[in-house]
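> Fold the following and give me the result.
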Amino acid sequence: MTKLYLVGTGPGDKDLIAPKAMAAVLASSDLVAYGLYLALLGSVCDGKTHHDLPLGEEIGRARLALNLAASGKTTALVSSGDIGIYAMATLVFELLDQQLQGKERHPEWLDVDIEVVPGISAMQAGASRVGAMLGHDFCTISLSDLLTPWQTIEKRLHACGAGDFVVSFYNPRSKKRDWQINTAQDILLQYRPQDTPVLLGRQLTRDDENITITTLAKLHSDDVDMFTLVSVGNSESRHIVNGAKEWIYTPRGYSKKL
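Below you'll find the predicted structure:
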């Protein structure tokens, strides 16, 4: 049976790539990815056939990976972060589902042995940079309305606010979308204090990483771009300062036992 690895390579720092992810890449003859993800892996990709499809070609990437694996080539479909979180793994399984429903004409895909190899997500990397922001219940919401109607996103924002979840926003802004993060801010301010701590993590774990700690009241789209993770604390999240060191943590209730 031919093999397809769905590999998450983490936020960017090579030291944060799981050994199993590295082994999957090494075991593959063909690598399918957006080119930047392979560049971040470096020399481990040498000697392998690269199939670099640009952003916006996600369906093409998933189809190509399945076709390569079905043809007998050990293949790795590579994504940054965790490939199962807002990434390519779900699209591969959606295509398989379509095949099982008779909506695709690739029965050979069903013979491919698929292994998902997880990676560290941006929200985990960001939280680690400032302490323990995800210490209690949390959720993630993508603010991109390219695939999800804004009405659905807005409903989830209100649910997040009412449930008092720490929330990490993926896709908070792009060149054509600059208003969603400000609308998300307005909604959350209906449920939690203005001084709720907010993490802005740009290019997390990479050479040009930038970490900013601000508040929900001061959050603005001008400080965010497509490379930024935005994490907003809940009503109990704390921003503490010790000299030059700053931390955010979200308590779980241990103070009752201290």
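> C-alpha from now on. contacts and neighbour counts both.
Fine.
> can you give me the strands in the protein?
Counting by DSSP state E, one finds strands in the chain at the ranges 3-8, 30-33, 49-52, 75-79, 113-117, 131-132, 138-142, 166-170, 197-202, 210-215, 228-232, 238-242, 245-249.
> so which of these is the most packed in?
Comparing the strands of the chain by mean neighbour count (mean count of other CA atoms under 10 Å), strand 75-79 ranks first with a mean of 29.
> for it, packing partners?
strand 3-8, strand 30-33, helix 35-41, helix 58-70 (3 or more CA pairs under 8 Å, 6 or more residues apart in numbering; DSSP states H and E).
> Out of these, flag the one nearest Ser255.
Ranking the helices and strands packed on strand 75-79 by proximity to Ser255 (CA to CA) places strand 3-8 first, at 36.4 Å.
> Next, the residues that contact the closest one from outside, please.
21, 24-25, 65-66, 69, 72-84, 88-89, 112-120 (CA atoms under 8 Å, 6 or more residues apart in numbering).
> again with stretch 143-150
Contacts for stretch 143-150 (CA under 8 Å, 6+ apart): 153, 169-173, 180-181.
> okay if I get those residues as TSV plus distance to Leu200?
As requested, the contacts of stretch 143-150 are exported to TSV (distance: CA to CA, whole Å):
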residue	distance to Leu200
Ile153	20
Phe169	10
Tyr170	11
Asn171	13
Pro172	11
Arg173	12
Gln180	16
Ile181	12
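> Just the ones of those residues in helices?
Per DSSP state H, helices hold the following members of the contacts of stretch 143-150: 153, 180-181.
> Widest-spaced pair of the contacts of stretch 143-150?
Ile153 and Arg173 (14.0 Å).
> out of the two, which sits in the busier spot?
Set Ile153 next to Arg173 and count neighbours by other CA atoms under 10 Å: Arg173 wins out with 25 against 18.
> What separation do you get for that one and Gly60?
24 Å (CA to CA, to the nearest Å).
> One more, please, to line up against the first structure:
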Amino acid sequence: MTGRLVIIGTGPGNPEQITPEASAAIATGEQFFGYGPYLDRLTLRPDQHRIASDNREEIDRARAALDAASKGASVCVVSGGDPGVFAMAAAICEAVETGPETWRRLEIKVLPGVTAMLAAAARAGAPLGHDFCALSLSDNLKPWELIERRLRAVAEAGLVIALYNPISKARPWQLATGFKILREVLPVTTPVIFGRAIGRPDEHFVVVPLGEAHQQKADMATCVIIGSTQTRIIDRPGMDPLVYSPRSAEP
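The predicted model follows:
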């Protein structure tokens, strides 16, 4: 008997930002695999079962979810934000590629969600209005030297940069080092957006120039967006500024 596996994102944390498609998948799911705080965002029935695991156990979680689906269960794998952006959809694919043939025969669906980068950008205005990229500052799965090269390259290429996983207790120095690299390439007046827990009660939002950006403003719940040389700020009396990147670019 073969079940099905749906990979969903809960968005930035505001229940209103979970898509109707994801809500429908949650309503029909039987077993829910995910990081505990993400599962806590769901209101499950008594007949629905949650299997929580640590945030660093993605591959083990993926294998357990695939095994449950292969035995006939209707499985939901839960991520925050969008499941395809630094999240569980890639882990599921990795597990399928190296796992048993039966996993390749499963019905697997990835449902898009609102990722932190989009929530923070919407809160600011339109900083992603022109070309941009997303980078994770975590060196758990890639060397820090590669992260440094990519930071410098995309800054020199004129891309707006959205940084995920900017800082943690195990990595307290990396965001400050990243800002140092960026200040070697970009003007110190470049806008930097700190968007923490956007849409949730503990939201924190601030825009500062690159020359004043400090790692103390960020944690793992923060998405940091660094503008390009084209990104502009529109000051508004008594309100947060609008930050946007024009649709056109100068050579």
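> And the TM-score between them?
Here the TM-score for the pair of chains, by TM-score structural alignment, normalised by the length of the second structure, is 0.95; 248 aligned residues with a CA RMSD of 1.5 Å.
> picking that back up, got CSV for the helices and strands packed on strand 75-79 of the first structure, with distance to Asn234 of the first structure too?
Formatted as CSV, these follow (distance: least, CA to CA, whole Å):
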stretch, distance to Asn234 of the first structure
strand 3-8, 28
strand 30-33, 35
helix 35-41, 32
helix 58-70, 33
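> closest to Asn210 of the first structure out of the ones you listed?
Taking these one by one with CA to CA, helix 35-41 is closest: 17.9 Å.
> circling back to that earlier point, any idea which of the helices and strands packed on strand 75-79 of the first structure gets closest to Ala125 of the first structure?
strand 3-8 (13.5 Å).
> For Leu157 of the first structure, which of the strands of the first structure is the nearest?
Comparing the strands of the first structure by CA to CA, strand 138-142 comes nearest, at 7.8 Å.
> Which position in the second structure pairs with Ile187 of the first structure?
Following TM-score structural alignment, the counterpart assigned to Ile187 of the first structure within the second structure is Ile181.
> Distance of its match relative to Val160 of the second structure?
Taking CA to CA, one finds Ile181 of the second structure at 15 Å from Val160 of the second structure.
> And for Val185 of the second structure?
Following CA to CA, the distance that separates Val185 of the second structure from Val160 of the second structure is 13 Å.
> mind checking what Pro149 of the first structure lines up with in the second structure?
Aligned partner of Pro149 of the first structure by TM-score structural alignment: Pro143.
> count of neighbours near that match?
By the other CA under 10 Å criterion, the neighbourhood of Pro143 of the second structure contains 11 residues.
> Quick one, which of the helices and strands packed on strand 75-79 of the first structure gets closest to Glu236 of the first structure.
strand 3-8 (31.9 Å).
> post-alignment, that closest one versus the second structure, mean distance?
Relative to the matching residues in the second structure, strand 3-8 of the first structure has an average distance of 0.6 Å after the fit, by mean CA distance after the TM-score superposition for the first structure.
> quick check: angle from that strand to strand 75-79?
Here strand 3-8 of the first structure points in a direction 10 degrees away from that of strand 75-79 (axes from the mean of the first three to the mean of the last three CA atoms, to 10 degrees).
> Please work out the angle formed by the directions of strand 3-8 of the first structure and helix 58-70.
Going by the same axes, to 10 degrees, strand 3-8 of the first structure makes 140 degrees with helix 58-70.
> How far does strand 3-8 of the first structure sit from its chain's centre?
Using CA atoms, centre = their mean, to the nearest Å, the mean C-alpha position of strand 3-8 of the first structure is found 17 Å from that of the whole chain.
> What range does it cover in the second structure?
Counting by TM-score structural alignment, strand 3-8 of the first structure sits on residues 4-9 of the second structure.
> if I line the two up, what does Asp235 of the second structure land on in the first structure?
Under TM-score structural alignment, Asp235 of the second structure pairs with Val241 in the first structure.
> Grab the nearest non-local neighbour of that match.
Using CA to CA, 6 or more residues apart in numbering and skipping residues adjacent in sequence, the residue nearest Val241 of the first structure is Trp247, 6.5 Å away.
> hang on, the one you found packs against Ser128?
No: at 9.8 Å, Trp247 of the first structure does not count as touching Ser128 under the criterion of CA atoms under 8 Å.
> okay, and the common contacts of those two?
Contacts common to Trp247 of the first structure and Ser128, judged by CA under 8 Å, 6+ apart, are absent.
> returning to that earlier point: can you redo the strands of the first structure as TSV with distance to Leu41 of the first structure?
As requested, the strands of the first structure are exported to TSV (distance: least, CA to CA, whole Å):
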stretch	distance to Leu41 of the first structure
strand 3-8	11
strand 30-33	11
strand 49-52	12
strand 75-79	10
strand 113-117	15
strand 131-132	27
strand 138-142	26
strand 166-170	22
strand 197-202	19
strand 210-215	21
strand 228-232	21
strand 238-242	34
strand 245-249	30
